[in-house]
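Colleague: What follows is a protein structure lacking sequence information:
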């Protein structure tokens, strides 16, 4: 009986605790750590540049990503498994640059003809994506200029009429703008901060405008969903494809918790809009065992489709957790926890707001301060003087 009890205890312990295993590449190129079913791999030979955005080409052959120094790289990820064809190198190759301005978002046009990049210095650049991108992308199609603060997000408006090449962008200036991206023409501007009533709430305070954090379009291009800092929910804009204008359709609030989405996305086949709010390494209140946690909260909006009339479907609403597809298993996987205190999320909301502004808003330094910062740069420290 005692042996049986010990065996059951050992099995329970094994199910709760997994040993961490480490493996080192013979030439110390990689270090990998295994913890239970999770495998973490760290490449010791890559640079320390931070990736700020990435996208895969429409044909699935190339991956592009940008770093915080304003350089866009391309990697060939196509299938080269033919017997008579030698495998190609997967090394990242720089193809274009924004000249030391942080690239905040990059996207491929639906037809794969262009790659569009946005940066911290208010610019949107439309570049022709060449047939041989590993040789560089040197032809600029247009610039979309008009934002007065950092450009935070981009989305293409899909149209049945191929002549309409439309793009929407969100910015730290609290506006969403509609563009003809092939020509760079600004078609319409919607002041979403004012539409959501956020500007009235901060009037008289020494505070910057609420930034647009993300946006996405419905498959038919008739509706744009917008996430804005300080808005506990989303804003829905109607995109009139014939007049090429934007107008407010509806503000959908998330009641009962301080949920301010930082990223949103919609599928092309199911009328659901997925929203997430997140922040990393936020201290937990009430002296929990885990002093810090990677907080995330996922909410889902149903009825996110346009019914062909002049208004949004009345069925549009935020689902309860039990109504979310796959419910508890999905939320546990994406959030890590099902129940997180309101105080923790309030702290996370403020932290996300501050971190985004600190990353994207362009800082201004005095001449003396610039010289001090130059001396502390890592690339300067690692240089050895010439003898």
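Modeller: Noted; the coordinates are in hand. These numbers come from a predicted model, not from an experiment.

Colleague: Every contact and neighbour count from this point should use C-alpha atoms.
Modeller: Will do.

Colleague: And the helices in the stretch 251-387 of the chain, which stretches?
Modeller: 327-335, 342-360, 367-375, 378-381 (DSSP state H, counting those that start in this stretch).

Colleague: Mind checking these for the one nearest to residue 72?
Modeller: helix 342-360 (17.3 Å; C-alpha to C-alpha).

Colleague: residues making contact with that closest one?
Modeller: 102, 104, 120, 150, 229, 257-260, 262, 277-279, 282-285, 295 (C-alpha atoms under 8 Å, 6 or more residues apart in numbering).

Colleague: Now the buried members of those.
Modeller: Buried members of the contacts of helix 342-360, counted by 16 or more other C-alpha atoms under 10 Å: 102, 104, 120, 150, 229, 258-260, 262, 277-279, 282-284, 295.

Colleague: Show me these that map onto strands.
Modeller: 104, 277-279, 282-283, 295 (DSSP state E).

Colleague: Could you identify the most distant pair in those residues?
Modeller: Longest span within these, C-alpha to C-alpha: 104 and 283, 27.2 Å.

Colleague: Any figure for the gap between residue 247 and residue 50?
Modeller: Taking C-alpha to C-alpha, to the nearest Å as the measure, residue 247 falls 36 Å from residue 50.

Colleague: Which one's more surrounded, these two?
Modeller: Ranked by neighbour count (other C-alpha atoms under 10 Å), residue 247 and residue 50 place residue 247 first, with 18 against 10.

Colleague: let's bring in a second model and compare:
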């Protein structure tokens, strides 16, 4: 049986419902496929703007447990734009009706959730946890929502997950440098047993994936500062863009991981954001030449974007910001402690400031030209964005992400010490009678 350890003063540890550590979650942004809504996820809260009504949207959640109780880590619209999914550190998976913005169902898992996506026919949605398991659920409101394993990445954190434009594959990336292309099964509840191929070439964690058009091309970015273009059905590496070269490199700050990628649904444009980089890179993906070419570096002075998304008109939406979240122990947490933590998470999210910007035709729009105008900015930013607060929070989220995904490197001596300290290696002394 596990025993509680005392600190160096002999003081017993706090009750597990007390704070264990702190984490920071980056703000995310996404636009619905039809362009009716833009959503910012900040901490445990969703900020939604309805372009049709030119007003904010309040979500309704009568499921149990209601709302999120910790940071939202991934969001996704279904291909038809009728459904929306949110997952995060509270181990809750929530499916929303993206017309009425009511929660259809809440599913509780045993591990924190890192990624979510929908099948192309919107009949299924998949969630990946930090243990490397992908579960599949039906989007039907009447379905029984017991977790069913679709595939797994052998104890490696899955960092991103998307379905191919033709619906034939589900592509997953992980902390262990891998991109896996798996055949999407006709009967998802029976599991996805066919690994079609791997896209191998990154030499650090892979952070993000995006499809370039419908020509069988895949983009990936990672901690090795590289953006790679793949022919994903064969696993062939076609092109590589090194973000450390030219005026993007900065030896004083070190190399910058690629944080997020997005591809325009209307043209061959691709966008990327880097850690500690006040701007966004716009590329063209030449399908004929199967190459990636940097078109322009659009600067966002004072802000490093934490999330990005194209809308159906080719506008690129950027958000900067992050929210602190409190991580609690899993054992002996009372319902009262869970409720208090949820209230705290929602309060932190409501108080968090973000900054939203829009890029059109490779130019940054001023605030007055942003679609939705002041009403949209008030809704998504929460309050007038303070440059210092937003930038500080964004950088803290970047560091937290990098710390989570970077595999620890130990010397031989450190490895031996860790082996000796392992609880499962304790030797019990037996005295002979």
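Modeller: Arrived safely, thanks for sending. Everything numeric here is computed off the predicted structure, so don't read it as measured data.

Colleague: Work out the TM-score between the chains.
Modeller: Once superposed, the chains reach a TM-score of 0.72 (TM-score structural alignment, normalised by the length of the first structure), with 306 aligned residues with a C-alpha RMSD of 2.9 Å.

Colleague: on that earlier part again, now, among the buried ones among the contacts of helix 342-360 of the first structure, which is nearest to residue 364 of the first structure?
Modeller: Of these, the one sitting nearest to residue 364 of the first structure (C-alpha to C-alpha) turns out to be residue 120, at 13.2 Å.

Colleague: just checking, what residue in the second structure corresponds to the closest one?
Modeller: Structural alignment places residue 120 of the first structure opposite residue 175 in the second structure (criterion: TM-score structural alignment).

Colleague: list the contacts for that match?
Modeller: 156-159, 204-207, 405-407.

Colleague: now do 10 Å
Modeller: 130, 132, 153, 155-160, 204-207, 222-223, 404-407 (C-alpha atoms under 10 Å, 6 or more residues apart in numbering).

Colleague: For it, which non-adjacent residue is closest in space?
Modeller: residue 205 (4.4 Å; C-alpha to C-alpha, 6 or more residues apart in numbering).

Colleague: hang on, that neighbour packs against residue 159?
Modeller: Yes. Using C-alpha atoms under 10 Å, residue 205 of the second structure is in contact with residue 159, at 8.6 Å.

Colleague: so what sits against both of the two?
Modeller: 173-176, 179, 222, 405.

Colleague: Include distance to residue 118 of the second structure when you put those residues into a markdown table, please.
Modeller: As requested, these are arranged in a markdown table below (distance: C-alpha to C-alpha, whole Å):
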| residue | distance to residue 118 of the second structure |
| --- | --- |
| 173 | 16 |
| 174 | 18 |
| 175 | 22 |
| 176 | 24 |
| 179 | 18 |
| 222 | 23 |
| 405 | 24 |
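
Colleague: So which of those are in helices?
Modeller: Those of those mapping onto helices are residue 405, per DSSP state H.

Colleague: Give me the neighbour count for residue 168 of the first structure.
Modeller: 25.

Colleague: likewise residue 64 of the second structure?
Modeller: 10.

Colleague: Please apply the same query to the one 10 residues further on.
Modeller: The local packing count at residue 74 of the second structure equals 23, with neighbours defined by other C-alpha under 10 Å.

Colleague: ok, now which ones touch it?
Modeller: Residue 74 of the second structure touches 27-29, 41, 85-89, 113-117, 127-128, 159-160, counting by C-alpha under 10 Å, 6+ apart.

Colleague: do the same with residue 95 of the first structure
Modeller: 64, 71-74, 129, 133-138 are the contacts of residue 95 of the first structure under C-alpha under 10 Å, 6+ apart.

Colleague: What are the boundaries of the helices in the second structure?
Modeller: So, for the second structure - with DSSP H - the helices run 335-351, 373-381, 387-405, 412-421.

Colleague: I'd like the ones you listed as a markdown table, with mean neighbour count appended.
Modeller: A markdown table is the format used below for the helices of the second structure (neighbours: other C-alpha atoms under 10 Å):
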| stretch | mean neighbour count |
| --- | --- |
| helix 335-351 | 17 |
| helix 373-381 | 19 |
| helix 387-405 | 18 |
| helix 412-421 | 11 |
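
Colleague: Quick one: these as a markdown table, columns for distance to residue 245 of the second structure too.
Modeller: Formatted as a markdown table, the helices of the second structure follow (distance: least, C-alpha to C-alpha, whole Å):
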| stretch | distance to residue 245 of the second structure |
| --- | --- |
| helix 335-351 | 37 |
| helix 373-381 | 33 |
| helix 387-405 | 21 |
| helix 412-421 | 34 |
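
Colleague: can you tell me which of the ones you listed comes nearest to residue 121 of the second structure?
Modeller: helix 373-381 (29.7 Å).

Colleague: neighbouring contacts of the closest one?
Modeller: 29, 38-42, 46-51, 54-57, 319-321, 350-357, 366-368, 370-372, 382-385.

Colleague: one more time with 7 Å
Modeller: Residues outside helix 373-381 of the second structure that contact it (C-alpha atoms under 7 Å, 6 or more residues apart in numbering) are 40, 47-49, 55-56, 353-356, 367.
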